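S.K.: Attaching a predicted model along with its sequence, questions to come.
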Amino acid sequence: MSVEHRARARRTARVGWALFLLTTVLYVSTAGYHRVHIDVLSADVGAWRIAATGTPSIDGLDTSSINRSRVDLFSTVHDGRTVIARSPGVIAAGVPGYALRQWVSDAGPDAEDFSTVPPTVTAAVLTALSVLLMWGALLRLTSRRNATAAALVFALATPVWSVAADGMWTHTLTVLGISGTAFGAARDRWLLVGLFGGIAVWGRPHTALVTAAVALTCAWLQRRPGIVVRVAVVGAALTLGASLWTFWLYGRWTPSGGYAPTPYLSRGSGAQYDFNQTLGGLLRNEAAMWLSLDRGILVWTPMLVFLLPLVVRTWRTQPAWTRALLLAGVAYTLFQGAVAPFHGGEGIYGYRHGLEFLACATPALVVAAAQAGQRTRVMLQATVGLQFAAFALGGVLNRPTLSFRHQWTDNAFASGLRDVPLLWGWVAISVGLVVLLSRMFLRTDEPSN
């Protein structure tokens, strides 16, 4: 390795560390420690009980002082004990932080000893790691400056900040898994693809679609069946771990944790998930994933509107893994729209069911952005500035949020602008800052690694 190459590698490593530290500090300082969604709170309680008592049972626990929302904690009864019903990963990922807290503070297992801090900090750090991994993947596609800028957009101008980094959501793990999958595929390290694909399965089992699509596509195009073997062996081992966890807590071997497959498959009238009992209801839900004013992927991240046509134009020159990842993201999102309501619940700023698509699409979008003309670049910069203004508000405050009845007809950020006109000044500052920094530091260049 030449002296120049070593110096470049050191500079790249310094940028990576700076990116990781910046996002870690930002995410940890702005995460949701007090206004916690019931999905996240349920997972936190499950992790805490395991760390504090060695058992997942919440029997005898007075949850009234923990859960002050109108919705009960998600729980189920197995083998005569009440346990939290959530995905394996969101509970398991919170256990080490609580175990460390137990060791440091000797906190007890009673309700007054509960805290949301350990898993929330863990979620923030894991999301910062996701940004770092995505940046590492993008380095193989564009220059270091462009990759860093794209990673910052991914980190600060999308619901990655307002959702994945805000608490221990399933999306915290799926975004980590998909970002790691991109990192491994970009570097032809297929054991890593299997590892991170398995991590994503611990968050949401159907992310296996993403890992399988990338592995099968690259194996087929490169005539390398060993890719599938490497990914399958590691991924299967982690999936088995999720199944063992599910059996321990719920007595089932499916890797879905507290979510039994039956509710997703049963569409009878009055079922919890009966929104797609008719074709019209299904199509409406699928459309809402993309277009509803307060949950739509294209509404909250309009940069996609500019970049997707460029993806089509550059499709033949895209690496196989970026194409496979993008198509897998589309397939995953369509599947998600068929099995769960588009909104994902109340008290959410931005969308959450589209985060997996965003992570899957990011590498292909970055390749496409390099082909943008001057006018499109200016529009993209202004749009990113607008997105940053919106998600900085949501990332810091996780407000405002809208109720179910407004999710087709209104948007939380637009509502905030109406209620607090001074926020228009923040929008102007954000757009101007992003445009200025883009013109100062970005350039089209060859990949740095």
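M.R.: Cool, got the structure.
S.K.: Please count neighbours and contacts with C-alpha atoms only from this point.
M.R.: Will do.
S.K.: If you count neighbours, what's buried in stretch 17-37?
M.R.: Residues of stretch 17-37 classed as buried: 19-21, 23-24, 26-28, 30-33, 36-37 (neighbour count, 16 or more other C-alpha atoms under 10 Å).
S.K.: list the contacts for Pro56?
M.R.: Residues in contact with Pro56, defined by C-alpha atoms under 8 Å, 6 or more residues apart in numbering, are Gly46, Ala47, Arg49, Ile50, Val83, Ile84, Leu249.
S.K.: need the contact list for Val193.
M.R.: Counted by C-alpha under 8 Å, 6+ apart, Val193 has contacts Gly180, Thr181, Ala182, Phe183, Gly184, Ala185, Thr211, Val231.
S.K.: who wins for neighbours among the residues you listed?
M.R.: Highest neighbour count within the contacts of Val193, by other C-alpha atoms under 10 Å: Thr181, with 34 neighbours.
S.K.: Check for me that it belongs to a helix.
M.R.: Yes. Thr181 sits within a helix when classified using DSSP: H, G, I helix; E, B strand; the rest coil.
S.K.: Now name the helix or strand holding the nearest residue to it once chain neighbours are set aside.
M.R.: Residue nearest to Thr181 in three dimensions, not counting chain neighbours: Val193, with 4.5 Å by C-alpha to C-alpha, 6 or more residues apart in numbering. For Val193, the element it lies in under DSSP states H and E is helix 190-203.
S.K.: got the buried residues for that helix?
M.R.: For helix 190-203, burial by neighbour count (16+ other C-alpha under 10 Å) applies to 190-203.
S.K.: Likewise for stretch 397-412?
M.R.: Across stretch 397-412, burial judged by 16+ other C-alpha under 10 Å covers Asn398, Arg399, Pro400, Thr401, Leu402, Gln407, Asp410, Asn411, Ala412.
S.K.: Between its first and last residues, what's the separation in that stretch?
M.R.: 12 Å (C-alpha to C-alpha, to the nearest Å).
S.K.: Residues contacting it, please?
M.R.: Contacts with stretch 397-412, where a contact means C-alpha under 8 Å, 6+ apart, come from 30, 32, 162, 288, 292-295, 343, 345-350, 393-394, 413, 415-416.
S.K.: try 7 Å this time
M.R.: Stretch 397-412 has contacts (C-alpha atoms under 7 Å, 6 or more residues apart in numbering) with Ser162, Ser292, Leu293, Asp294, Arg295, Glu346, Gly347, Ile348, Tyr349, Phe413, Gly416.
S.K.: cool, and stretch 434-449?
M.R.: Applying C-alpha under 7 Å, 6+ apart, the contact partners of stretch 434-449 are Leu139, Arg140, Leu141, Thr142, Ser143, Arg144, Arg145, Asn146, Ala370, Gln381, Ala382, Gly385.
S.K.: dropping in the other structure now:
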Amino acid sequence: MSSSMRRRLAWTVWTVAVAGVLLATISTRYVVNDVLSANLGAWRIATTGVPWLDGFPLDAIETKPGQFLWVRESLHGHQVVFRSPGAVAAGIPAYLWPRGTAPEDFSLVPASTFAVLLTLLTLGLFARTLLPHLGHAATMVAVSALALATPVWSVSADSLWPHTVTLLGIAGMAWAASRSPVGSWAAVGAFGGVALWGRLHASLIVAVLGLVVSTRRRSLRPALSAGVVSAVFLAGATAWSRWVYGEWDPAGGYASVDVYATKAAEGERWDQLVNLAGLWVSPGRGLLVVTPCILLLVPALVRSWRALPDWATALLLGGLAYSVAQGLMNLFAGGTGFYGYRLMLETMACAFPALALSAARAGLVARALLPGLLAAQAVAVGVGAVRDAYSVDPDEAWHSNALWWAVTDIPTTGGALVVAAATATLAVRVLAPGWFTPWRNASPAEQAHQRG
């Protein structure tokens, strides 16, 4: 068997294995209000051709105590689901096969299954982005960590969230920007358009990506091409809003965007700073608390900054800008009914290529700790993906941690974390002993190999 065939086989096995894990843990009986509403809207369009729910017996849709549907009356007098365009539109293909239009014909399974497919596409795009730089083995490790050691597993691959759509758009932007020395900036704009259909303020990411790269390359082409194409998608979101809600507002189906933006302009600065901090370091929802491996890679990122591709650092800056906008617009906790964080998934995805490309310059301590910490993260996220009960209440996000809750509830969870960390560290020690050689002490040949 040739080396290329072995690589194809390895990636096929990897895809089947990851798909199996993600499919085994999708939500089929309960999803949060946002997702349930968007799924209902997608099903309605797919089965009737129109989004209206006039006369539809909404009380026949199964809900849990305290759960409700985001259904209101549009400006043109129809009852309709009010969610972001991408959250609804992305689910339409999942419901296209012939089904009835009665309430009992509605199911969460098609949309949740489709969320796994979109997540696999996201992982595939990130893999294609990293392969020329890292090679097959390191790329497979990196995308595995993204898939299973972050809330990608417990949120965007669990059910069809807007984040499922935005992460696909971000991965596509990374892939398109990395193509050849100059990148494909029209494709960057198209994938940026996908992202903003999921969450409107994701337009910041494509804007920062295009502008930063244009500035560094002293060329208008990246910003202009990406901006023009993404503007077409923004116009499409506006047209969707006009059709469904009767208003020329791309956020028309997600009216709270306008409400939060108004609150941000009128809010107290201290409250805004606390909310921004919550996105990063709160015990219940903090990016650096739920995925602490990022902290281990920050020094390597700093050392690598000038050597990284301009698109990778620009994408990271776009993700940081997005996080600021997110913190000003919405409560950092992001609701309940999921494990880990969700509002920082976009920022984490934007940082992923730069962090993965920087890992080769990690120091001795980071190299020693990273395999075990990633394995422990995967166990923690897996527990949250399997058991919906471990979801922090928004009011307790500064005082509660779902992993600690799980460990105290089922003590064997702590043992599983330790065993996973030890096993992963030992496996890397046996299979890739060179990983434990610090970058600064490696030979020039080894450094070149680690850089890809």
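M.R.: Nice, I can see it. On a predicted model such as this, the values are computed, not experimentally measured, just so you know.
S.K.: that older thread, show me the buried residues of stretch 397-412 of structure 1 that map onto helices.
M.R.: Mapping the buried residues of stretch 397-412 of structure 1 onto helices (DSSP state H) picks out Ala412.
S.K.: re earlier: export the contacts of stretch 434-449 of structure 1 as TSV, with columns for secondary structure, neighbour count and distance to Pro319 of structure 1.
M.R.: Converted to TSV, the contacts of stretch 434-449 of structure 1 look like this (DSSP: H, G, I helix; E, B strand; the rest coil; neighbours: other C-alpha atoms under 10 Å; distance: C-alpha to C-alpha, whole Å):
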residue	secondary structure	neighbour count	distance to Pro319 of structure 1
Leu139	coil	25	13
Arg140	coil	18	10
Leu141	coil	24	9
Thr142	coil	22	12
Ser143	coil	19	16
Arg144	helix	25	18
Arg145	helix	19	20
Asn146	helix	26	17
Ala370	coil	17	14
Gln381	helix	21	25
Ala382	helix	21	28
Gly385	helix	22	28
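S.K.: what residues are up against the counterpart of Pro250 of structure 2 in structure 1?
M.R.: Alignment note (TM-score structural alignment): Pro250 of structure 2 maps to Pro255 of structure 1. Contact analysis of Pro255 of structure 1 by C-alpha under 7 Å, 6+ apart lists Pro205, Thr239, Ala242, Ser243, Thr246.
S.K.: at 10 Å what do you get?
M.R.: 87-89, 201-205, 238-247 (C-alpha atoms under 10 Å, 6 or more residues apart in numbering).
S.K.: Kindly report the same for Ile227 of structure 1.
M.R.: Residues in contact with Ile227 of structure 1, defined by C-alpha under 10 Å, 6+ apart, are 185, 188-191, 193-194, 214-220.
S.K.: Kindly report the same for Thr412 of structure 2.
M.R.: Thr412 of structure 2 sits in contact with Ala406, Val418, where contact means C-alpha under 10 Å, 6+ apart.
S.K.: Translate it into the numbering of structure 1.
M.R.: When structure 1 is aligned by TM-score structural alignment, the residue opposite Thr412 of structure 2 is Leu422.
S.K.: Tell me the spacing between whichever residue in structure 2 pairs up with Met303 of structure 1 and Pro151 of structure 2.
M.R.: Mapped onto structure 2 by TM-score structural alignment, Met303 of structure 1 lines up with Cys293. Separation of Cys293 of structure 2 from Pro151 of structure 2 (C-alpha to C-alpha): 13 Å.
S.K.: Quick one: map Val383 of structure 2 onto structure 1.
M.R.: Per TM-score structural alignment, the equivalent position to Val383 of structure 2 in structure 1 is Leu393.
S.K.: Show me where the stretch 101-250 of structure 1 has its helices.
M.R.: 117-138, 144-156, 159, 170-186, 190-203, 208-222, 226-250 (DSSP state H, counting those that start in this stretch).
S.K.: And the stretch 301-450 of structure 2, by the same measure?
M.R.: Remark: helices assigned in the stretch 301-450 of structure 2 by DSSP H, counting those that start in this stretch are 310-329, 345-358, 364-386, 402-409, 412-431, 444-451.
S.K.: highest average neighbour count across those?
M.R.: Greatest average neighbour count among those goes to helix 345-358 (a mean of 25), per mean count of other C-alpha atoms under 10 Å.
S.K.: now that helix, how far from the centre of its chain.
M.R.: Computed by C-alpha atoms, centre = their mean, to the nearest Å, the chain-centroid distance of helix 345-358 of structure 2 equals 10 Å.
S.K.: Please apply the same query to stretch 309-322 of structure 1.
M.R.: Relative to the chain's own centre, stretch 309-322 of structure 1 is displaced by 23 Å; criterion: C-alpha atoms, centre = their mean.
S.K.: buried ones in that stretch?
M.R.: Counting neighbours by 16+ other C-alpha under 10 Å, one finds that the buried residues in stretch 309-322 of structure 1 are Leu310, Val311, Thr314, Trp315, Gln318, Ala320, Trp321, Thr322.
S.K.: Give me the secondary structure label for the alignment partner in structure 1 of Ser37 of structure 2.
M.R.: Residue pairing (TM-score structural alignment): Ser37 of structure 2 is matched to Ser42 of structure 1. With three-state DSSP as the basis, Ser42 of structure 1 sits in helix.
S.K.: ok, for Ser42 of structure 1, nearest residue in space, not its chain neighbours?
M.R.: Of all residues not flanking Ser42 of structure 1 in the chain, Leu73 sits nearest, at 5.3 Å (C-alpha to C-alpha, 6+ apart).
S.K.: Using neighbour counts, trim the contacts of stretch 397-412 of structure 1 to the buried set.
M.R.: Buried among these (16+ other C-alpha under 10 Å): Ser162, Ser292, Leu293, Asp294, Arg295, Gly347, Ile348, Tyr349, Phe413, Gly416.
S.K.: Hmm, the last one is touching Val427, no?
M.R.: No. In terms of C-alpha atoms under 10 Å, Gly416 of structure 1 does not count as a neighbour of Val427; the distance is 11.6 Å.
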